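1. Let's see this in three dimensions:
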Amino acid sequence: MAAYHPAKHVGDMLELLSRLDVDRCHVVGHDWGSGVAQGLAQFAAERVASLTLMSVGDSSVLLGPDSWQERQRMWHMTMFQFAGLAEEWLSRDDFANLRQMLAGHADRDEVLEPLRAPGALTASLNIYRAALPMEVQLGEPPARPPFAMPVMGVWSTGDPYLTERQMTALASRVPERWRYERVEDAGHWFQLDQPERVNELLLSFLKENG
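-> The predicted structure follows:
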């Protein structure tokens, strides 16, 4: 299970930067990628020129004592912890339940097809199991240090899984150069729903901090 932990992914990113001989870079992450990007920015701040976080924001709000609204939206995070049961429920009736969960994904069928391979669905769920086991979901969220680089948070108004509050809360961890943007008329995968708007925001932010 250690191979699926976010800390391993942060290590992979650092190794990639070293192999490419890249000292610093602009980092963009969506959903789980946002969590990994935050890990990189916290543990190797000198390597991150700017940070763009999409959909997923402050984990202390997602898992904190006042997070009932967030937990209601993220009920699947708990369900995914039950090995075997989660796989059966998601794949039942030709992935009917997973299809419903991915109803807003523009490339849903393309995403689902690889999960038919033996072990693929379990491998996907192991990311949740390694990063958010029950003891983490029910425990006190760890203290998070402030970010030392410019940060842009982007949230979409049609996201059924994540609240706006957990994104805007990041402002308290960015002493300087915090920017927040909302993408209207888009769901959780807003980079697919509104690609031109997302590209506009990214290019603007990178120009500010290039």
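
2. make it CA atoms for all contacts and neighbour counts henceforth
-> Fine.

3. Where is the longest helix in this protein?
-> The residue-count maximum for a helix in the chain (DSSP state H) belongs to helix 85-101.

4. tell me which residues in that helix are buried?
-> By 16 or more other Cα atoms under 10 Å, the buried positions in helix 85-101 come out as 86-87, 90-91, 95, 98-99.

5. quick one, strands of the protein?
-> 25-30, 48-54, 151-156, 178-183 (DSSP state E).

6. give the contact list for residue 86.
-> 79-80 (Cα atoms under 8 Å, 6 or more residues apart in numbering).

7. how close does it get to residue 126?
-> In this view, residue 86 and residue 126 are 11 Å apart by Cα to Cα, to the nearest Å.

8. Another sequence for comparison is provided below:
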Amino acid sequence: MNHIELHDRDQDVRTERAAVPETRGAAHFARLMARRPDEALSGVRAASPQMYDWLVNGPFAGPLSGSELTMGQRELATVAVLVALGDSERQLAAHAAAALSHGITATELRGIPLHVSVYAGLPRALNALTVIDRVLSQTGSTDPSFLHRVLLGDHGTTVAHAGITGPPVVLVHALGLDWRMWEPVIDRLAVGRRVFAYDVRGHGSATEAPLPSSMKDLATDLFDVMDALDLDRAHVVGLSYGGGIVQTAATLAPERVASMTLMATTNVAFETFEGRARSIEQDGMTAQVAPSLARWFTSDALAVNAWGVRYARGCVLRGDPEHSAAAWRAFQTLDVEGRFTGFGAPTLVLAGERDVSTTPEVMSRIASDIPGARYAEMPGTPHMPTLEQPSLVVKALDEFLPRDPATTQ
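-> Okay, here's the model as predicted:
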């Protein structure tokens, strides 16, 4: 047999392999890894067809294809194992990219090396973080917000910071969550602005704080955060509970508020607040998950179960019952209606069309109570707009908040 015949035979073999019908393992590989196996494993296939066949039609048709874990959970578990093993840069990069394709976020991926460092050591965790950060850069992910610890009057908290120039903006989160509620928008708002978000007393990293007794306590905390950041004035943005805090602060020291944005909030206490506090004390935090998420998200978002829903569910389950009940009772002391006569700072009142808690009717009444306030409504948006419709939030705030004129979008 001459050289040409050998070449033709090899070509026939390659064509025959390529024409093999897709197997169950190959189909699942493509779903899990977001790449066809003959493309992702072309080197393996060329070097050892037996290894290729075993890998695709063994693990990917068997233990890696079950319904015990979602594909996102499976990829996150794989990333953790590869971080712990070390010496697996190529595989780690491939599975980190696959995790992103299944809705795992940059924050969740970056959290894996931090978690694994406790069990497998810092060298492996640091090497893995380099690989993951490279994958995130290739996919256009923004850098994480800078976090630092600040001491307030009677407790410490975490402040996230994005942006290096421009007017300061302080974001105040909703009851039951923490500063990460703003994560889907903070970097996009930080173009030409310095944007800060902190954990409110009793939430996130601030659960060692004394219990709040009133909204005035929480407004004082906001001023203490601004003092710690050397901010005499700031553009303050509050959502739900955070909106109550911002309004209270604006009535106590309007000179410190450069502008005010209120989202999904109220200017009077609701009768339901005490009932929610009692439910927490009597039934615990697990019982709060279903009613909270039903108020916060649309049914479509709950069905998809993307990061915002997963994050919110986790926050509720991890919440400290004593602090959560105290927060609802502090919210009961909200009393700002009719107290904005003479308030001169620009104000944006931003409602969600599908908010069942603080409806457009509630929000429009707030706008009418504040001189010169601008009212806007986000279509199709529920009570947690930053977690379900972040692009609409960014668009509205970009149009309202000033920025350093030297920067461009």
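
9. What's the match for residue 244 of the second structure in the first structure?
-> Alignment note (TM-score structural alignment): residue 244 of the second structure maps to residue 35 of the first structure.

10. what about that match, how many neighbours?
-> 22 (other Cα atoms under 10 Å).

11. Repeat that for the one 4 residues further on.
-> For residue 39 of the first structure, the tally of surrounding residues (other Cα under 10 Å) stands at 18.

12. Next, the contact list for the closest residue to it other than its chain neighbours, please.
-> Leaving aside its sequence neighbours, residue 39 of the first structure sits nearest to residue 10 (Cα to Cα, 6 or more residues apart in numbering; 6.4 Å). Counting by Cα under 8 Å, 6+ apart, residue 10 of the first structure touches 36-37, 39-40.

13. swap in residue 47 of the second structure?
-> Contacts of residue 47 of the second structure by Cα under 8 Å, 6+ apart: none found.

14. any idea which helix or strand carries the spatially most central residue of the second structure?
-> In the second structure, the centroid-proximal residue (Cα atoms, centre = their mean) is residue 183; its distance is 4.6 Å. Element membership of residue 183 of the second structure, judged by DSSP states H and E, is helix 183-189.

15. immediately after that helix, which helix or strand?
-> Heading C-terminal from helix 183-189 of the second structure (DSSP H and E), you reach strand 194-198.

16. can you name the residues of the first structure that that following strand overlays?
-> Taking TM-score structural alignment, strand 194-198 of the second structure hits no residues over in the first structure.

17. Please state the offset of that strand from the chain centre?
-> 14 Å (Cα atoms, centre = their mean, to the nearest Å).

18. distance of the corresponding residue of the second structure for residue 19 of the first structure from residue 149 of the second structure?
-> Counting by TM-score structural alignment, residue 19 of the first structure corresponds to residue 228 in the second structure. Here the criterion is Cα to Cα. By it, residue 228 of the second structure lies 10 Å from residue 149 of the second structure.

19. now residue 73 of the second structure
-> 31 Å.

20. Ok, residue 119 of the second structure next?
-> Taking Cα to Cα, one finds residue 119 of the second structure at 25 Å from residue 149 of the second structure.

21. again, but for residue 234 of the second structure
-> Using Cα to Cα, residue 234 of the second structure is found at 19 Å from residue 149 of the second structure.

22. Looking at the two, which is more packed in?
-> Applying other Cα under 10 Å to residue 234 of the second structure and residue 149 shows that residue 234 carries more neighbours, namely 21 against 13.

23. residues contacting that one?
-> For residue 234 of the second structure, the contacting residues are 167-170, 226, 256-259, by Cα under 8 Å, 6+ apart.

24. just residue 116 of the second structure next, same as before
-> Residue 116 of the second structure touches 80, 83-84, 125, counting by Cα under 8 Å, 6+ apart.

25. Now which residue in the second structure aligns to residue 128 of the first structure?
-> So, by TM-score structural alignment, residue 128 of the first structure is matched to residue 328.

26. Pull up the aligned stretch in the second structure for stretch 156-174 of the first structure.
-> By TM-score structural alignment, stretch 156-174 of the first structure lines up with residues 352-370 in the second structure.

27. which parts of the helix holding residue 183 of the second structure are buried?
-> In helix 183-189 of the second structure, the ones that count as buried by 16+ other Cα under 10 Å are 183-189.

28. again with stretch 119-131 of the second structure
-> Those would be 120, 124-125, 127-129, 131, for stretch 119-131 of the second structure by 16+ other Cα under 10 Å.

29. From the chain's centroid, how far away is it?
-> 23 Å.

30. That stretch corresponds to what range in the first structure?
-> Counting by TM-score structural alignment, stretch 119-131 of the second structure has no counterpart in the first structure.

31. hang on, the earlier thing: of all the contacts of residue 116 of the second structure, which two lie farthest apart?
-> Maximum pairwise distance in the contacts of residue 116 of the second structure, criterion Cα to Cα, is 9.7 Å, between 80 and 125.

32. which residues are in contact with both of these two?
-> By Cα under 8 Å, 6+ apart, the residues touching both residue 80 of the second structure and residue 125 are 113, 116.
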